[in-house]
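Engineer: Could you look at this predicted model? Sequence included:
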Amino acid sequence: MHVALGYAGPPAWTLSRVLGSWQLEPAVVTISLVAAVAYLIGVVRVGRSGVGRSGGGSWPLQRTVAFFGGLALWIVVCCSGLGVYERYLFTDRAVQAVLLLMVVPLLLALGAPVSLLVQALPERLRPRLEAALAGRVSRVLMFPLVSTVVLIVPPWLFYFTSWYQNSLTSSAWNIAFHLGFVAFGLAYFWPRLQIDPVPHHYHPLLGVLITIAEVIFDAALGFVLVFGGHLLASHYWDSLHRPWGWTPEQDQKWGGAVLWGLGDIAGVPFMVALIIRVVKEERLRTRAVDEELDRIEQEAASAAPVTVASTSGSGTGSATGSATEADKVAPAAPVAVPEQPETSRPWWETDPRLAHRYGSARDAED
């Protein structure tokens, strides 16, 4: 068995080792635990106050499941075998990048934590939070173009600046990667899903168009990493002396393919969420239009004049009086009835273009 001198990393990558290896990422675990406790407190407060959106005041269960699923996935990505091998395989880091930027924030945003916070806060504090959410800073950060840039640009900055190599050698930069990508993803999915309060409301179809543009940029990043011919952090990989797995060049190509393919796959749940939202909004809009039309018809029917033939009182008068009144009624003028066109003849006898051929014969018979 060949063992390279100076290599002090984990053994060869296998699925069982990835599933069975764990490490502690204090920042991620601490933030996740605090967020979980705060979320549970909010759910309890909403349930007690009875201001929830469903279940007679209870917070929707699917929101809670989505939020805790996002926290659990965040811990798994950073503390499981994916975190153990993140500094030894380019592909491993690429998987982390997709999950931290696209999947974890999506699940957290589906949990609607801001809406929960608004409902759980005391009445006196809600106006302040709502004012902050509708303020100028929020309007700028949540503008569709800005939120799209927040999602597209970080992967390019990560791989094509010193951030990537620093994350391989510095714990602080690595933590910035674990936290920053989730923060960027939240800044994107929050205004795009529009589940939580946002200053800008726009049609979900615009989100579909933006998503198509994002797919193009993701594909471009993967294309550059696969076919660019330039090895990122080459000095680090040369000094690592990893004795197993792909060569650094092969590893980067596979990592670029992961960013390309897995990034598109990870965007499918978001597209599904957008489509579901489009369908729901169209149903609500159709229902509102139908209700408005029904209201207009009812108002028109109630405003229409109602003619009631009232004969009570006049029928009890004397015969003489009735005759007198009848004499006063002028006879109705004859109504001119327009002459109805003859319809018994065949059409070719009444057609102006053919009447001169067939009409004379018919007239002769008559």
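Structural biologist: Noted; the coordinates are in hand. Numbering: from 1, shown residues only.

Engineer: From now on I want contacts and neighbour counts done on CA atoms only, so please keep to that.
Structural biologist: OK.

Engineer: buried set for the helix or strand where residue 153 lies?
Structural biologist: Element membership of residue 153 [criterion: DSSP states H and E] is helix 144-160. By neighbour count with 16 or more other C-alpha atoms under 10 Å, helix 144-160 contains the buried residues 144, 147, 148, 150, 151, 152, 154, 155, 158, 159.

Engineer: sec struct for residue 214, please.
Structural biologist: Secondary structure state of residue 214, per DSSP: H, G, I helix; E, B strand; the rest coil, is helix.

Engineer: before we go on, here's another structure to hold up against the first:
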Amino acid sequence: MTTAPAPTSARPWWVAALAVAGAVCALVGVAFSGAVLAPVLRDPGAVVRWGLPATSTLTELAGSVTLGALVLAVGVLPRRVANDRRAGRPSARFGVADGSAYPRSLVVAAWAAGVWTVLAIVNLVLEYATVAGTSPTASTFGSQLGLFVTQIPLGRTLLFVVVVAALVSGLALVSSTPTGAAWATVPVLAALWQQAQLGHAAGAAGHSLAVSSMVVHLVSAAVWIGGLAALTLVVRRLGADIAAAVARYSVIAGWCYVGIAVSGLVNGVIRVDGWDDLLTRYGLLLLTKVALFGVLGVIGLAHRGRVVPRLVADPARRGLFWRLVLVELTVMGAVSGVAVALGETAPPVAEVPPPDPTPAYQLTGHPLPPPLVAVRWFTEWDWDLVLAFAAGAAIVVYLRWVWRLRRRGDSWSWARTASWVVGMLLFAWATSGAPNRYGHVLFSAHMVQHMVLAAVVPIFLALAGPVSLALRALPVRSSLLAGDASRGPREWILVLVQSRVGQFLAHPVVAAVNFVASMIVFYYSGLFEWSLRTGVGHYAMVVHFTLVGYLFVNGIVGVDPGPKRLPYPQRLLLLFATMAFHAFFGVTLVGGDALLVADWYGLMGRTWGPSAIADQQAGGAITWGIGEIPTLAVAIGVVYAWSQDEERAARRRDRKVAREGDLELDEYNAMLARLAERDSDDRGTHPGA
């Protein structure tokens, strides 16, 4: 395949169409909604009223370009390493990697983060001026702004975004590898998480669902918009790499489209009560956004279905790519602008808290749920869109990998596939069903959630062998593009599995100790309260205990790669030790009279169910029961695997004996004959002995 020359008609300035369209549509949208009309009292001025929507749009776009450029560096753009032995290997699809655009993407991320920092500062000033109804030119504005960013949650959040943007700018400048780029994306995601808690999501009915859906929405939109914008900024250096880069980005864009569609639908359902609400100003803006989003989806499908195959066939044909980029960026900017206008427009559903909130509402942000009876374990739901979306995506990806294996003639166990689906459905129920709805109210319900995530779900996940399937189904980067040292999903999995940290944490003994010790540290420290009061703490709990449980079970009965597994007797000892700990921990809770997180569960104000301490003791019994039953099932599985291994070893020995004879038995008989002959000679030499 020939290398395409650098394009002479590339126009990176087309990226400006995104910013211009976004700012213009934001201004038009807020003008239509009436949000920029001068208030009767405390008008901050026309500059603030018109400047805040435009600045908010530009701030979000700068953050999106930052995240998009980092995503390109993490796993999209081809990368070359000096003296790479794979550089001359022929490729079956894309040719030989150039890699010139890779360092450029990190430069783009650093510059975009710098612009993001400046715009975030301006946005912070204008936001406070709007909230306080004070012009930035007022003599007391500076001192009041200092109190705003140190004492008020909104101000602290906006200041956090400024600090993150500045930090990411520095990290991107010093990074040169996919690992460094991956670390730089972490604070960006943290900033998006904080941003999701602002605006209407903070006060909407179903606060947790609104926030989690906004997280999915913001991350998906930022990766999609920013990734395409960053791709256009580095296109001059892509050369023949453009085909591989566009193909990889298109897969990510498809997932982002699904994430935006699902989260947008959830946000719309939360904020409208009926069809009549669609005729309000908020409803009309929502319908406009839906229409623009539909157009964008059609363009995305055309982009993937027409542009990618043509670029793979001939990377020099870039005219169609640039025309689609122009239209797609423009529509993206329009959608972003309308989204900002929606954020500035009051939705039909009232977002004010109840006039007389209950203690449960003050603590959790939700009214107290109805009494927990048996049927409500399956009928009550409190959806967490981040975790539900992750579970759904995991099922889809796993099934696609299985289909890919079968399409090329390889097989994969249907039992393992069913195990994965069941495990993910249980994960979704534990994180979005009754355990999640009642877990913030009842300690016993929280323990059901915890033990299902830590002891039940990991069994199904480990038996499904997701890592083994991924390593078989995912393509190797260097087989598609010769000399490509970038990391795709398969390469990232290998990095995590083969790293020293990964090998250490996956060791069966370490995993067992981690499984045991982390429960003690979690419940007898401030981490438990952190998980109850913050979304980040809750997600950290879910991810940690699910992952630790998977590593422990995989080291005992799993099939995925990892450190050398212990002999079967030691595996059983490890399991029995874990069972003993669960029994001890459960008995401690059952017999204890000190309430964990007393200023949470003790102040819930429940008028139904047992007292807080009685419920905690019931949670101890649940810990004992749910912890022991799955562990016993795993122990039975170990015994069964042990017997099967012994039978396989016996069959192998029988086949070897049938093929070669029993050499060991023959040698043993020969040794006995030599000993007998030697004893006979000794008696002949010494007849009186």
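Structural biologist: That came through, no problem. Fair warning: this is a prediction, and the values are worked out from it, not measured in the lab.

Engineer: re earlier: so which pair among the buried residues of helix 144-160 of structure 1 is furthest apart in space?
Structural biologist: 144 and 159 (24.3 Å; C-alpha to C-alpha).

Engineer: And the residue nearest to residue 359 of structure 1 when sequence neighbours are not counted, how far from residue 356 of structure 1?
Structural biologist: In this structure, residue 359 of structure 1 finds its nearest non-sequential neighbour in residue 349, 5.3 Å apart by C-alpha to C-alpha, 6 or more residues apart in numbering. Remark: distance between residue 349 of structure 1 and residue 356 of structure 1 (C-alpha to C-alpha, to the nearest Å) = 8 Å.

Engineer: Looking at these two now, which is surrounded by more residues?
Structural biologist: Counting neighbours by other C-alpha atoms under 10 Å for residue 349 of structure 1 and for residue 356 shows that residue 349 has the greater number, 17 against 13.

Engineer: Okay, buried residues for stretch 248-259 of structure 2 please.
Structural biologist: Neighbour-count burial for stretch 248-259 of structure 2, with 16+ other C-alpha under 10 Å as criterion, is recorded at 248, 249, 250, 252, 253, 254, 256, 257, 258, 259.

Engineer: what span of structure 2 lines up against the strand or helix carrying the residue nearest to residue 359 of structure 1?
Structural biologist: Using DSSP H and E, residue 349 of structure 1 maps to helix 347-350. Per TM-score structural alignment, helix 347-350 of structure 1 has no counterpart in structure 2.

Engineer: Need the buried residues of helix 144-160 of structure 1 in CSV (columns: distance to residue 50 of structure 1).
Structural biologist: CSV is the format used below for the buried residues of helix 144-160 of structure 1 (distance: C-alpha to C-alpha, whole Å):
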residue, distance to residue 50 of structure 1
144, 34
147, 34
148, 36
150, 36
151, 36
152, 40
154, 41
155, 42
158, 45
159, 48
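
Engineer: Show me the strands in structure 2, by range?
Structural biologist: Under the criterion DSSP state E, structure 2 carries strands at the ranges 95-96, 481-482.

Engineer: Of those strands, which is nearest residue 545 of structure 2?
Structural biologist: Among those, strand 481-482 comes nearest to residue 545 of structure 2, with 37.9 Å by C-alpha to C-alpha.
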